[in-house]
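In: Got a predicted model here, sequence first, then my questions.
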Amino acid sequence: MKDIKIEDFKVTEAIQLKNIATAFDLKADKKEIEDELEDVREKLGDFQNTIYAHGKYAVLVCIQGMDTAGKDSMIREVFKDFNTRGIVVHSFKVPTELERDHDYLWRHYIALPARGKFSVFNRTHYENVLVTRVHPSYILGENLPDVNSVDDVNEAFWDKRFEQINNFEKHIAENGTIIFKFFLHLSKDEQKNRLLRRLEKPSKNWKFSPGDLKERKLWDNYQACYEDAINRTSKPHAPWFTIPADDKPTARYIVARILYDTLIQYKDIEEPELDDDILANLDTYIKTLESE
């Protein structure tokens, strides 16, 4: 099976999505890929226990992608071996009335992981520079003091919003949150195939919405907005990774490997040592229990 490197997928310079492949050949069949994924996710599960005991870092995993890119199944398969006490998944949908009464980052800020824990954002704060950029009228629902019409949602507005997002991520990174941002890069043809499967399989029908077809017509707009967002916000402390997503098992394995290969580079993350008094009396405690 072909080995992969983090650098093959990390965005370190300006990209053009049209030049980035949506498929990646691991030189392996589906069974071999799934076996390798099982191995690496078990290692991730073990690492989660260590980071939980260490208690000084948090991990934020952000997953973005077009409809049908495989976000839900990605989360299910990559984090299957995690202890539920150490991970929370947040699926961000249309803001509630309460969320709209706060700034757009508020609902994401309160969902950030505590030290020792993982949070996975299924759709993220980037919806606020993606969906809203394709549909600028949505910004009017935020009831901002300086936005009275769509004309006020101009380039200066987006420049400020990107600056705010960069500042948000820099702040949490400087306070111990390790950030991963994954863009599941799907081809338009593969999205069509997956939408057809949703319509043709009764068990998948519930996932389909007529709105999916309306948004599909805006494919080029979304690609342009994703490209701009990735280029403006991929930073050393909060990098983006473009993940070829046409094949789901391959995409899951790549994401899991990037997570694991990155996290094990933190050599200071280790389980705390036992208190000297406890360590000195371990044999006594063992004998006490064995003598019951």
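Out: Yep, that arrived. On a predicted model such as this, the values are computed, not experimentally measured, just so you know.
In: For the rest of this, base every contact and every neighbour count on C-alpha atoms.
Out: Fine.
In: my guess is residue 106 meets residue 100, correct?
Out: No - contact criterion C-alpha atoms under 8 Å: residue 106 and residue 100 do not qualify, at 9.2 Å.
In: and after the helix or strand hosting residue 156, which helix or strand comes next?
Out: For residue 156, the host element (DSSP states H and E) is helix 155-174. Once the chain leaves helix 155-174, the next helix or strand it forms, by DSSP H and E, is strand 177-185.
In: Which residues outside that next one are in contact with it?
Out: With contacts defined as C-alpha atoms under 8 Å, 6 or more residues apart in numbering, strand 177-185 is touched by 21-22, 57-66, 69-71, 113, 115, 169, 173, 237-246, 251, 255, 259.
In: take the one below as the second:
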Amino acid sequence: MAEKADKADHTDRRARRIADFIAPLRVPPGSDVDLAADYDPRYRAHLKKAQGAELLRTGVELLAEYQARLAAQDTYGVLVCLQALDAGGKDGTIRHVMTGMNPQGVQVSSFKVPSDEELDHDYLWRYARRLPARGDIAVFNRSHYEEVLVVRVHPEVLDRQKLPPSARRRGIWERRYREINDWERYLTDNGFKVVKIFLNLSKEEQRTRFLKRIDLPEKNWKFSAADVRERRFWDDYQRAFSEMLSATSTEWAPWYVVPADRKWFARICASAVLVHTLMELDPRYPTVGKKAREELLNVRRELEAEAPEGASEDPYAAAHPGAEPPLPRKRSRKGKAARR
């Protein structure tokens, strides 16, 4: 019992440390965000890169542990929304943070220009099709927030969405914020946690990363002239991000603004946000009922009876003498007779 209490206390302390670490990144619901003034893309919480490697490993280990619990419990699903400007580090964040997780329980979806089929539906339809199942984690590399970012900066995109005149009236963005908040509330109420991470990149760091993609032949494939064209709308995007964060950071689905100029720190932050979410859900391994336990006892006795001569009846139990057995061992008749 004391060992269990110590483990629970350690888990609680760890959860508090993670919560304290990500607190400066969380956008308070109802706040009026000025992205440039409120969030520094180069913030690193006094950490050094050498410390970051160990912290990231810890985060990855915790994610693997909690993902296994999430899958076993099969009650909750988790949706991770990643938003950033070009070269913001979305792909690298997914690759490093999801390392060690079971790929069967993780689905990554990237959303590009909508297809003709997608344009024949409401703007949330294509995102709803990629939602996670219970027990799974879904990652949106760009998400439904493109509908209030790219579409807002380039309002001509609305022409391709085949909206009726009533849907394009004044106040369209406020209405979309409300619709998105309501949709995320619906998901949360039904057991699907929404985690929203914005990788906040500075204009100078983006310029540097674009040049690196041009200078290094092995990175040329990553570069697109369209990225530079979008860079010309930098100020428009900053305003759109600021308003989006202000309008859609809610108690049930808050935004986290992750400083992205240092890739190593951005990955630590992203893993910490996701670990925090899973620890709050606190998924547990299911326990079996009395009848199922009796069946397991019978199977265990059968397997123990098959042990070759000289081999342990239960190798796992022999190798872990301090572990609490999941099932009680029934005394054999021979053992009872010997004790009489």
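Out: Received the coordinates, thanks. What you are looking at is a predicted structure, and each value in this text was computed from that prediction instead of being measured.
In: on that earlier part again, give me the contacts around the helix holding residue 156 of structure 1.
Out: For helix 155-174 of structure 1, contacts defined as C-alpha under 8 Å, 6+ apart pick out 125, 129, 179, 229, 232, 233, 237, 238.
In: how does it look with 10 Å?
Out: Here helix 155-174 of structure 1 makes contact (C-alpha atoms under 10 Å, 6 or more residues apart in numbering) with 57-60, 104-105, 109, 112, 125-126, 128-129, 133, 146-147, 175, 177-179, 229, 232-238.
In: So which of those residues belong to strands?
Out: When the contacts of helix 155-174 of structure 1 are checked against strands (DSSP state E), the matches are 58, 59, 60, 177, 178, 179.
In: from those, which is closest to residue 211 of structure 1?
Out: residue 60 (29.4 Å; C-alpha to C-alpha).
In: Could you double-check that the closest one sits in contact with residue 109?
Out: No - with contact defined as C-alpha atoms under 10 Å, residue 60 of structure 1 does not count as touching residue 109 (11.2 Å).
In: who has more neighbours, these two?
Out: The neighbour comparison of residue 60 of structure 1 against residue 109 (other C-alpha atoms under 10 Å) goes to residue 60, with 24 against 12.
In: Tell me the counterpart of that one in structure 2.
Out: Residue correspondence to structure 2 (TM-score structural alignment): residue 60 of structure 1 is matched to residue 79.
In: mind checking how far that match is from residue 131 of structure 2?
Out: Residue 79 of structure 2 is 7 Å from residue 131 of structure 2, where distance means C-alpha to C-alpha, to the nearest Å.
In: what's the overlap in contacts for those two?
Out: 107, 137, 138, 139, 140, 187, 192.
In: Please pull up the equivalent of residue 207 of structure 1 in structure 2.
Out: Under the alignment (TM-score structural alignment), residue 207 of structure 1 pairs with residue 222 of structure 2.
In: same deal with residue 41 of structure 1?
Out: Using TM-score structural alignment, the equivalent of residue 41 of structure 1 in structure 2 is residue 60.
In: Figure out the helix or strand that its match lives in.
Out: When elements are assigned from DSSP H and E, residue 60 of structure 2 belongs to helix 49-73.
In: after superposition, how close is that helix to structure 1?
Out: For helix 49-73 of structure 2, the mean deviation from structure 1 after alignment is 1.2 Å (mean C-alpha distance after the TM-score superposition for structure 1).
In: Which positions within that helix qualify as buried?
Out: Residues of helix 49-73 of structure 2 classed as buried: 52, 55-57, 59-64, 66-73 (neighbour count, 16 or more other C-alpha atoms under 10 Å).
In: now stretch 159-170 of structure 1
Out: The neighbour-count check on stretch 159-170 of structure 1 (16+ other C-alpha under 10 Å) flags 162, 165, 166, 169, 170 as buried.
In: Show me what the first one lines up with in structure 2.
Out: Using TM-score structural alignment to pair residues, one finds that residue 162 of structure 1 aligns to residue 177 in structure 2.
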